[in-house]
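[1] Can you look at this prediction? I've put the sequence above it.
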Amino acid sequence: MSETFTSEHNSALITRFYEAFSRLDAEAMAACYSEDVVFSDPVFGELRGRDAGDMWRMLTSRARDFSVVFDQVRADTHTGAAHWVATYLFSQTGRTVVNDIQARFVFRDGKICEHHDHFDLWRWARQALGTRGALLGWAPFVQNAIRAQGQKGLKAFQAAR
C-alpha cells in the first residue's frame, strides 16, 4: 500500500533534485527517483529506470560552463511541476545553449516516479547546432537524428562504465 506524502514533501523533493543538479550531483538526483521512474524529454525520448539516472550521470559528467536556475516549484500529494533554465556549452559544437524547460512530475512513495521535461527542440537545435539547426531543426528527420544521437551517446556512456 502506498503512503501519501504531503505537498510540502513533494515540493522539497523537486527542490532537492534541482539543487543537486546545480551541484552536478547526479547520484543525489537519481536518489530522488523511484527505481522504475519514467523520464521523457525531446532529446532523449522516453527513458526508464536506471537509464534515466544514467542520462543525468552522463550530462553532469560532461557539463561545461554549466548553470541551472529553477523556480515555480509546485506540488500536491501526487503531481508537481517546475520551471528551469540550463545554460551550458554544447560539447559537439562549442556553442552556448540556454534551454528553457517546463517539468512535470508524478510522485509515488516519496519519490519521483515520472518526470517529463518539455522544451522547444527547434529552439534548442538553433542554439546547439547553429545555422544548420536554425534552417532544419524544425524538420522531423533532424529531430529524429537528434534523438538518435542522444540515445547513442547514452548507450556509449553506459558501455564505458
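    Sure thing, it's come through.

[2] CA atoms for contacts and neighbours, from now on please.
    Noted.

[3] What residues sit buried inside stretch 77-89?
    Residues of stretch 77-89 classed as buried under the neighbour-count rule (16 or more other CA atoms under 10 Å) are 77-89.

[4] Check what contacts the longest strand along the chain and list those residues.
    Of all the segments assigned as strand in the chain under DSSP state E, the longest by residue count is strand 95-108. Here strand 95-108 makes contact (CA atoms under 8 Å, 6 or more residues apart in numbering) with 2-4, 10, 34, 77-90, 112-119, 124, 127-130.

[5] Of the buried residues of stretch 77-89, which belong to strands?
    Checking the buried residues of stretch 77-89 against DSSP E, those in strands are 79-89.

[6] Second structure for comparison follows:
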Amino acid sequence: MPPNKTTLETFYTAFARLDADTMAACYAPDAVFDDEAFSLRGHEQVTGMWHMLCDATKARGMDAWKLSFDGIESDERTGKAHWQAWYRFSATGRLVHNRIDAQFEFNDQGLIYRHRDRFDFWAWSRQALGLPGLLLGWTPWLRGKVRGQAAANLQKYLAQRRR
C-alpha cells in the first residue's frame, strides 16, 4: 500500500476508535485544517480539535458514535477520502449523520500537511441545531456564529490542556 494511503487508513481507523493520539501522529508540525466549523493552523490547533471532539464524544456521546470511511486514494503528494460520522452533537444532544469529503496534501515525510473537509452545512445544521438550523443554516450569519463558537470552545479546551 502506498505510504500516504497507509497514513489515511491509520488516521480514519484511529478516528473510528476515538484515538486522538494516533490521529495526531498523522499530522505534520505545520499542519493546516479547514472545514465548515474550523480554520486551524499548526499542530497544536489541528490535533487539539481532534482531541476535543474525541473527548466530548467519549464523555457524552458513545451511545451514538459510529464512523465509516471509504474511497481512500493517494499519490506522492495528495489524497482524498469519503467518511461518514454518526454522533450526538454535544451542544444540543441532537443526533447527527454527517457525510464528509476530505482532501489532503502530504509533506515529504508522508504526514498530513493540509486537510480540507467539506460537508453540507445546511444539512448538518438542521440535524445538529434543529429549527434554528432549518431556518438559518443556509445563512452566512449562522455559519459565522457556529465558527465563532467552535473557535472559542477550542481555545478553552487548549488552555485547559496546557495547565
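    Now that the structure is in, tell me what you want to look at. All of these numbers come straight from a predicted model, not from anything done at the bench.

[7] related to what we said a few turns ago, taking strand 79-90 as reference, get the angle to the longest strand of the first structure.
    160 degrees (axes from the mean of the first three to the mean of the last three CA atoms, to 10 degrees).

[8] Check which helices and strands the helix or strand just after strand 95-108 of the first structure sits against.
    Downstream of strand 95-108 of the first structure, the first helix or strand assigned by DSSP states H and E is strand 111-118. Counting contacts by 3 or more CA pairs under 8 Å, 6 or more residues apart in numbering; DSSP states H and E, strand 111-118 of the first structure packs against strand 33-41, strand 95-108.

[9] Report the distance from strand 111-118 of the first structure to the chain centre.
    Put simply, strand 111-118 of the first structure sits 9 Å off its chain's centre (CA atoms, centre = their mean, to the nearest Å).

[10] Same check on stretch 126-146 of the second structure?
    18 Å.

[11] now do the same end-to-end measure for that stretch.
    One end of stretch 126-146 of the second structure sits 13 Å from the other (CA to CA, to the nearest Å).

[12] hmm, who's touching that stretch?
    36-37, 89, 92-97, 121-125.

[13] quick one: buried residues of it?
    126-129, 133-134, 136-138, 142-143, 146.

[14] Adding distance to Val68 of the first structure, write the ones in strands among the buried residues of stretch 77-89 of the first structure out as CSV.
    Output for those, formatted as CSV (distance: CA to CA, whole Å):
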residue, distance to Val68 of the first structure
Thr79, 22
Gly80, 19
Ala81, 16
Ala82, 12
His83, 11
Trp84, 7
Val85, 6
Ala86, 4
Thr87, 6
Tyr88, 9
Leu89, 12
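
[15] Tell me the one of these nearest Trp56 of the first structure?
    Ala86 (13.0 Å; CA to CA).

[16] thinking again about what came up before, drop anything exposed from the contacts of stretch 126-146 of the second structure.
    Of the contacts of stretch 126-146 of the second structure, these count as buried by 16+ other CA under 10 Å: 36-37, 89, 95-97, 121-125.

[17] Looking at those, spot the one nearest Thr13 of the second structure.
    Of those, the one sitting nearest to Thr13 of the second structure (CA to CA) turns out to be His97, at 18.2 Å.

[18] what about that closest one, distance to Thr10 of the second structure?
    In terms of CA to CA, His97 of the second structure sits 22 Å off from Thr10 of the second structure.

[19] So the closest residue in space to Ser125 of the second structure that isn't next to it in sequence: helix, strand or coil?
    The shortest distance from Ser125 of the second structure to any non-neighbouring residue, by CA to CA, 6 or more residues apart in numbering, is to Gly133 (4.4 Å). What DSSP: H, G, I helix; E, B strand; the rest coil gives for Gly133 of the second structure is helix.
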